[in-house]
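K.L.:
quick check, what structure comes out for this input:
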Amino acid sequence: MINVFQPTVGAAELDALSEVFASGWLGRGPRTAAFEAAFAAHIGVEPAHMTFLSSGTAGLFLAIELLGLGPGDDVVLPSVSFVAAANAITASGARTVFCDVDPRTLNPSCDDVERAVTGRTRAVVILHYGGYPGDIAAVADFCRQRGLMLIEDAACAVASTVSGRACGTFGDIAMWSFDAMKVLVTGDGGMLWVRDPELAARAGRLSYHGLAQDSGLRSAARVPHRWWELKVRDFGRRVVGNDVTAAIGAVQLSRLPDLLRRRAEIVRLYDELLADTPGVRLPPPLPDGHTSSYYFYWVQLDATVRDAVAADLLQRGIYTTFRYPPLHKVPVYGARVVLPETEQAAEETLLLPLHAGLDDDEVRTVAGELRAAVRRHGAGYEEEQR
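P.N.:
Okay, the predicted model is just below:
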């Protein structure tokens, strides 16, 4: 099977794990702090504002809590988003107000966001679809003008930028995901950045039981008298990352330029192989000044053939998918809205395999099988067979 997502890990990650095991300290400790600092440097922010977590989803839930969102509040979210964002909003008691997206980029425009704002809107959550930054600079300006908080779901955008500025640093809070399918993987894990220093400190407490003190084993030089006594500042939970996953993450971060280079090569090869293929629309080009993490590579087909093409590819050992199914269609969120561009994109879009482990022959196989499947199911195929 040629997988749509696949981690790229090897001996260097194993060596890092061996060092953690030999240290005898597997929990949150010095390697966690080092990974937070290294990722902060990668993004271009201060490490004190960064917290390594057990998942990106935990970061979304913390973001909603840190901003005090709840009953009576509206939060705008593009319908093409991962379910975790809508769950985090809805679980707080706030109302998720879904906005439309551009049917080609699957990112919302600033106008899409503005149309969804109500008199009760307090925050906006933006996903960078497939690692493509989208209209984030304009959305961030709009939110500042309206006094709205902006949360960036940068799960797909570990290295995406606009005019040299990292996605994740345009808003008030951002999270990144490092699960086993992402560009940078730690198995499970995520990173949370909070602009406000007081909220950043609170994020650290909320992620570890609301405690205000460090473990004595983690920082012996700063251990207070009777360090075992609890100082609970917030009613938190345990969603921290640890030195095992942080060690993997540090190696992955050092390899990130090579992983991104390979992804970009695969995208260019798909573009070349699929150019001018009847019935196949490729991802739109990036605007000037934008860089992508190339998490997704998507094509768009006629809605009448998309599912049949996907089934054909699966039978031939090529796994494809669509992410993310429209959340406004999920009954539990109680949305009563028609989003025509989102609904069109959801019926036409198909993600092709894209990960650093793909070789050129596999990319050619995917492209060739896609072209053949589209011909089989496209208009006029029956006449060709007669």
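
K.L.:
contacts and neighbour counts: CA atoms only from here.
P.N.:
OK.

K.L.:
just give me the residue right at the centre of the chain.
P.N.:
The centroid of the chain falls nearest to residue 155 when counting by C-alpha atoms, centre = their mean (1.7 Å).

K.L.:
which ones are touching it?
P.N.:
Residues near residue 155 by C-alpha atoms under 8 Å, 6 or more residues apart in numbering: 56, 127-128, 175-178, 182.

K.L.:
most neighbours, which of those?
P.N.:
residue 175 (31 neighbours; other C-alpha atoms under 10 Å).

K.L.:
which strand or helix spans it?
P.N.:
In this assignment (DSSP states H and E), residue 175 forms part of strand 173-177.

K.L.:
packing partners for the next helix or strand after that strand?
P.N.:
Downstream of strand 173-177, the next assigned helix or strand under DSSP H and E is strand 190-194. For strand 190-194, the packing partners by 3 or more C-alpha pairs under 8 Å, 6 or more residues apart in numbering; DSSP states H and E come out as strand 50-53, helix 56-66, strand 173-177, helix 197-206.

K.L.:
show me what the strand holding residue 175 is packed against.
P.N.:
Applying 3+ C-alpha pairs under 8 Å, 6+ apart, one finds that strand 173-177 contacts helix 56-66, strand 149-153, strand 190-194.

K.L.:
let's see this one next, to set against the first:
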Amino acid sequence: MKQRTKLMIPGPVDVWDETLEALGRPVVSNFTEDWAPIQTETIALLKKIFQTQNDLFILTSAGSGAVEMGVASIFSRGEKVAAVSNGPFALRSIEILRAYDCDVVEIENGWGCGADLDQVEAALKQHPDVAGIVVVANETSTGVRNQAKELAQMAHARDIPILVDAISGMGGYDLPVDKWELDILCTSSNKALETPPGLGFVSVSERAWSVIDRKAAASGRGWYYNLSNWKQYREQGRYAPTTMATSMIMGLRASLKRIIEVETLEGHWARYAWAQKAVRTGLRNIGFEMLAPDDVASFTVTTVCKHPSMAHEQEVRDYLAAKHNFTVSGTMRKTEGKAFRVSHMGRSSSKEYLIPFLLGIEEFLREEKGIDVPLGASLVGLELPGY
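P.N.:
So this is what the prediction gives:
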């Protein structure tokens, strides 16, 4: 029988047994009294991970739907919006902005680099009428963390909101919504929150609500992806305007309880930090280079430049799939074919996955490229924790 494929892609991720067990429980309706304590507990757990007291909504959606909800609710047609552009998912947020007829001030930075704050400052001075800033906190394709805290400070100095796409960031490192005053933050279930895909999350600050409420009567805001509509339903005692994905939320609750009550949030971040170091150190030990420099490197996914011996990055991915049942992602757009992505989220942030993965790449270099890589060279200098 074929062995189970092990996902080392940046979403969906392999999840823990507690989550799978919770997903298999009997279906509960969100229109019954049984649902209220489940919803209340899940929101409370999410707020601990977000580090926020802001309003927080759970929607049946991919992460991009959560971003669309934020854009549709806080920006108006024709408004000028500044967007940091340094990767494919920044380009997606720009596509969403343009789909709502926003006038985008695209602040282009190099792929593999963090946001150039001086360049952002210059763009804001050149366009003093911008209505807000949009940034991807963690660029999943390039493996880069952007400076959400500093960009929020720039926005608030001009009395405008910031919208943060934290789809592959939230849960993977310290990203404190209230402390950094992140007005709208959007994420999803299937990355560092270690749950299968299907749920989106949006947190909304008081500053954001003041803007949204002022624009609520404007046409063209849609119905489902409209925070004003969700707010009205909540004020009526409803959690959402539609049927909710209750089984998915029960799986999410199990994942969040594991993070908060078993690992602790700090322990969860520590596992991701160890996994990041293991991947970067291990692959450098055997001749690979990383796309992102260490100071802006993602804690959830590492983008690895193809080895000098390789014509195309697909070679190593095909080998890992055929010989070791690891599924690893390529990259997108500008870096396609030149690099591959290694996720360290969910189970792939454990030594159970990462040690065989690193040894598998060593084996690829020996067997396919004829390079004399000593067995275990990728593990030199790695501290092996309990996870």
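
K.L.:
need the TM-score from the superposition.
P.N.:
Here the TM-score for the pair of chains, by TM-score structural alignment, normalised by the length of structure 1, is 0.69; 330 aligned residues with a C-alpha RMSD of 4.0 Å.

K.L.:
and the helices and strands packed on strand 173-177 of structure 1, which is most packed in?
P.N.:
Of all those, strand 190-194 has the most neighbours on average by mean count of other C-alpha atoms under 10 Å, namely a mean of 28.

K.L.:
by how many degrees do it and strand 149-153 diverge?
P.N.:
160 degrees (axes from the mean of the first three to the mean of the last three C-alpha atoms, to 10 degrees).

K.L.:
in structure 2, what range does strand 190-194 of structure 1 match?
P.N.:
Using TM-score structural alignment, the residues of structure 2 aligned to strand 190-194 of structure 1 are 200-204.

K.L.:
tell me roughly how far that stretch lies from structure 1 on average.
P.N.:
Comparing stretch 200-204 of structure 2 with its match in structure 1 after superposition yields a mean distance of 1.0 Å (mean C-alpha distance after the TM-score superposition for structure 1).

K.L.:
residues contacting that stretch, please?
P.N.:
Outside stretch 200-204 of structure 2, the residues within contact range by C-alpha under 8 Å, 6+ apart are 54-63, 65-67, 70, 183-189.

K.L.:
hmm, try it at 6 Å
P.N.:
The contact list for stretch 200-204 of structure 2 (C-alpha atoms under 6 Å, 6 or more residues apart in numbering) reads 54-59, 61-63, 66, 183-188.

K.L.:
so how far is that stretch off the chain centroid?
P.N.:
When C-alpha coordinates are averaged (C-alpha atoms, centre = their mean, to the nearest Å), stretch 200-204 of structure 2 and its chain have centres 13 Å apart.

K.L.:
next: stretch 140-150 of structure 1.
P.N.:
The chain centre lies 21 Å from the centre of stretch 140-150 of structure 1; the measure is C-alpha atoms, centre = their mean.

K.L.:
in the stretch 251-387 of structure 2, which spans are strands?
P.N.:
Secondary structure of the stretch 251-387 of structure 2 (DSSP state E, counting those that start in this stretch): strands located at 289-290, 301-305, 326-330, 339-343.

K.L.:
those strands into CSV, with extra columns for mean neighbour count and distance to residue 49 of structure 2?
P.N.:
Shown next, in CSV, are the strands of the stretch 251-387 of structure 2 (neighbours: other C-alpha atoms under 10 Å; distance: least, C-alpha to C-alpha, whole Å):
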stretch, mean neighbour count, distance to residue 49 of structure 2
strand 289-290, 21, 28
strand 301-305, 27, 19
strand 326-330, 20, 27
strand 339-343, 27, 20
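
K.L.:
any chance of those strands in CSV, plus distance to residue 96 of structure 2?
P.N.:
Below are the strands of the stretch 251-387 of structure 2 laid out as CSV (distance: least, C-alpha to C-alpha, whole Å):
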stretch, distance to residue 96 of structure 2
strand 289-290, 29
strand 301-305, 24
strand 326-330, 24
strand 339-343, 24
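
K.L.:
what's the first-to-last distance across stretch 227-246 of structure 2?
P.N.:
End-to-end distance for stretch 227-246 of structure 2, by C-alpha to C-alpha, to the nearest Å: 20 Å.

K.L.:
hmm, who's touching it?
P.N.:
Contacts for stretch 227-246 of structure 2 (C-alpha under 6 Å, 6+ apart): residue 73.

K.L.:
can you list the buried residues in that stretch?
P.N.:
For stretch 227-246 of structure 2, burial by neighbour count (16 or more other C-alpha atoms under 10 Å) applies to 227-231, 239-240, 244-246.

K.L.:
likewise stretch 95-110 of structure 2?
P.N.:
Those buried within stretch 95-110 of structure 2 under the rule 16+ other C-alpha under 10 Å are 96-98, 100, 102-109.

K.L.:
make CSV from those and add distance to residue 179 of structure 2 to it.
P.N.:
Formatted as CSV, these follow (distance: C-alpha to C-alpha, whole Å):
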residue, distance to residue 179 of structure 2
96, 27
97, 26
98, 30
100, 30
102, 29
103, 30
104, 28
105, 27
106, 27
107, 25
108, 27
109, 26
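
K.L.:
now, the most widely separated pair of these?
P.N.:
Greatest spatial distance among the buried residues of stretch 95-110 of structure 2 (C-alpha to C-alpha): 100 and 109, at 23.5 Å.

K.L.:
please name the nearest non-neighbouring residue to the counterpart of residue 64 of structure 2 in structure 1.
P.N.:
By TM-score structural alignment, residue 64 of structure 2 lines up with residue 57 in structure 1. Among residues not flanking residue 57 of structure 1 along the chain, residue 84 sits closest, at 5.8 Å (C-alpha to C-alpha, 6 or more residues apart in numbering).

K.L.:
do you know how far that neighbour is from residue 126 of structure 1?
P.N.:
Going from residue 84 of structure 1 to residue 126 of structure 1 by C-alpha to C-alpha gives 13 Å.

K.L.:
what's the answer for residue 309 of structure 1, then?
P.N.:
30 Å.

K.L.:
and the longest strand anywhere in structure 1, which stretch of structure 2?
P.N.:
Counting residues, the longest strand found in structure 1 (DSSP state E) is strand 121-127. With TM-score structural alignment applied, strand 121-127 of structure 1 matches the range 130-136 in structure 2.
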